[in-house]
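Trainee: Following is a predicted model, sequence given first.
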Amino acid sequence: MQIVRNNKTYTITDNDLFIINSGDIHLTRSLGHVEVLCLLIPYELITKSISEDKSIRFREYFSHDELYEDPVFKSMLHQLISMRALYEQRPKGFQFLFISSLNLFLYILYNNYVVSQNIEIDKITKHLPRLKELLDYVEMNYSERISLKDAASFVALNPEYFCRTFKKLTGFTFIEYVNLVRLAHIHKDILDTDDSITAIQERHGFTNNKVFSRMFKETYGCTPSKLRG
């Protein structure tokens, strides 16, 4: 699986761990069939316990190939695996053990992997609330034509500044991001419906066939027809 965050792409493989810090805009995409364990932790859970820290950021990428002998990393993975087992098996009172494992995971993370804020990114995070509103708008209206000018106006920013800010926060131009949202819906419909690929493509607003073919293969590693098999 790939994770894009702040203009950098990470390729996640078996037993890797990735932390998405609170407020970070990111994009994930799977290259083929993958199984991912995702744990969503409310940021308030951390700040209520660690009240003296106004803004906490953690290391993002943990490579299993590099850290497989590190006892701290192994302990974090153990807690994650324990939480997964408890959540799936659900023995009586499993919530108590789940919370215990979660707290141990956060304790290890906080005491070993807190990092300083990126000053450049920190300067533009003031625009995050409006950008998140824009991303929600894109998700609801991706099949329609959304111009760069309209997007910049939506967040009340100069178009040129909006382009730079969006690229820094997501790693993509705005138009690339909209097309990736379209691709994700197209990918799902190719697998879940018997509709023609052309009909699916048109339904989700991807009108440029050349760009569609190129981006689909770059994103999913095959052509739409090969995906359907």
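Mentor: Cool, got the structure.
Trainee: When you work out contacts or count neighbours from here on, use the C-alpha atoms and nothing else.
Mentor: Fine.
Trainee: How many residues are close by residue 80?
Mentor: Burial of residue 80 is recorded as 21 neighbouring residues (other CA atoms under 10 Å).
Trainee: Please compare the first structure with the one that follows:
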Amino acid sequence: MDFEHETINSNKDISVKFQYFEDNGSEISKHWHRSLEIIYLITGKLEVNINGVDYSLNENDIIVINTLEIHSTICKYGNTAVVLQVPYQFCENYIDNISTTKFICNPTITDEKKILSINDLKEILFSFYNIYNKKELGYILKINSLIFNLLFILVNKLSIKDKKFDTNKSDKYLSRLDLIIEHVENHYSEYITLNSAAHELYLSPEYFSRFFKKYIGTTFLKYLNNIRLEHAYIELVNTDTNIAQIIERNGFTNYKTFMKLFRAKYNCSPNEKRKQIRNNNN
């Protein structure tokens, strides 16, 4: 649940990370990784934010998250999805100029040729899922062929060259963000101010504030409250803990502030959200 650098480990038997998810409701805060990530939504809905741009995924939608793109997801009412993550080194071995190659694949695309290519990606992921589940003799050979076929489509049909999108340059700034986000994640339940966070990281408050807003796209206080809300949300929908206790142990000191922020983000009160999740699970 962290806005942090995420280390992607491949499945033990294949060169990528492939997972099937059944999600009853969750929120993954902003984070990044060097792997190329593809989310294919099978059922339900999913909200994805990539570099400050919101995308709403419905059943049978697919989205590609490029290496080092800052992204987050919200699943409000449950969904099922498959997620494929291809390590950067794997891409680097087979794709020329990968550091300045950006793949464009999301639900807003209307170009008919691109839609055909996106449908091909869906078929590949569906085949990937079936073959990997069965693990018949020689399945790794077939899986590898599907990986290369998927990358071939992305490179030839759904990519652009963009010098502004240079992952080698982005690494420097994201390494500094690691320190900031780690500090917030370790201390979000405590009393934190912009000044105290900047002091912990040996940065001036002014620089810290500008740097954070530039690369995260929001103020430090809004980000901190969002992290607190995410932790409170998980506790709310997965436990019977009293709401006042949830508020207190997730760093909020003002009941009214929490209720206002919660309603602004989830369009309901905490009690209403708890009932929604339970009704959907039933």
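Mentor: It's in. Since the model is a prediction, treat every value here as computed from it, not as a measurement.
Trainee: What helix or strand is the residue of structure 1 most remote from its centre located in?
Mentor: Using CA atoms, centre = their mean, the residue of structure 1 lying farthest from its centre is residue 92. It sits 33.0 Å away. Per DSSP states H and E: residue 92 of structure 1 is located in neither a helix nor a strand.
Trainee: Return the distance of it relative to residue 99 of structure 1.
Mentor: According to CA to CA, to the nearest Å, residue 92 of structure 1 and residue 99 of structure 1 sit 14 Å apart.
Trainee: Over to residue 184 of structure 1?
Mentor: Distance from residue 184 of structure 1 to residue 99 of structure 1, by CA to CA: 34 Å.
Trainee: So the two - more neighbours on which side?
Mentor: Comparing residue 184 of structure 1 with residue 99 by other CA under 10 Å, the one with more neighbours is residue 184, at 16 against 12.
Trainee: Aligned counterpart of that one in structure 2, please.
Mentor: Counting by TM-score structural alignment, residue 184 of structure 1 corresponds to residue 230 in structure 2.
Trainee: Give the full set of residues in contact with that match.
Mentor: 27-29 (CA atoms under 8 Å, 6 or more residues apart in numbering).
Trainee: Doesn't residue 191 of structure 1 belong to a helix?
Mentor: Yes: according to DSSP: H, G, I helix; E, B strand; the rest coil, residue 191 of structure 1 belongs to a helix.
Trainee: isn't it right next to residue 225, touching?
Mentor: No: counting by CA atoms under 8 Å, residue 191 of structure 1 sits too far from residue 225 to count as a contact (10.3 Å).
Trainee: So which of the two has more stuff around it?
Mentor: Counted by other CA under 10 Å, residue 191 of structure 1 and residue 225 do not tie: residue 191 has more neighbours, with 13 against 10.
Trainee: Please work out how many residues are found near residue 227 of structure 1.
Mentor: Residue neighbour count, defined by other CA under 10 Å, stands at 14 for residue 227 of structure 1.
Trainee: Tell me the counterpart of it in structure 2.
Mentor: Aligned partner of residue 227 of structure 1 by TM-score structural alignment: residue 273.
Trainee: could you measure that match against residue 151 of structure 2, distance?
Mentor: Between residue 273 of structure 2 and residue 151 of structure 2 the distance is 40 Å, computed by CA to CA.
Trainee: ok, now residue 258 of structure 2?
Mentor: Distance, residue 258 of structure 2 to residue 151 of structure 2, using CA to CA: 44 Å.
Trainee: More neighbours: which of the two?
Mentor: Using other CA under 10 Å, the more surrounded residue of residue 258 of structure 2 and residue 151 is residue 258, with 20 against 17.
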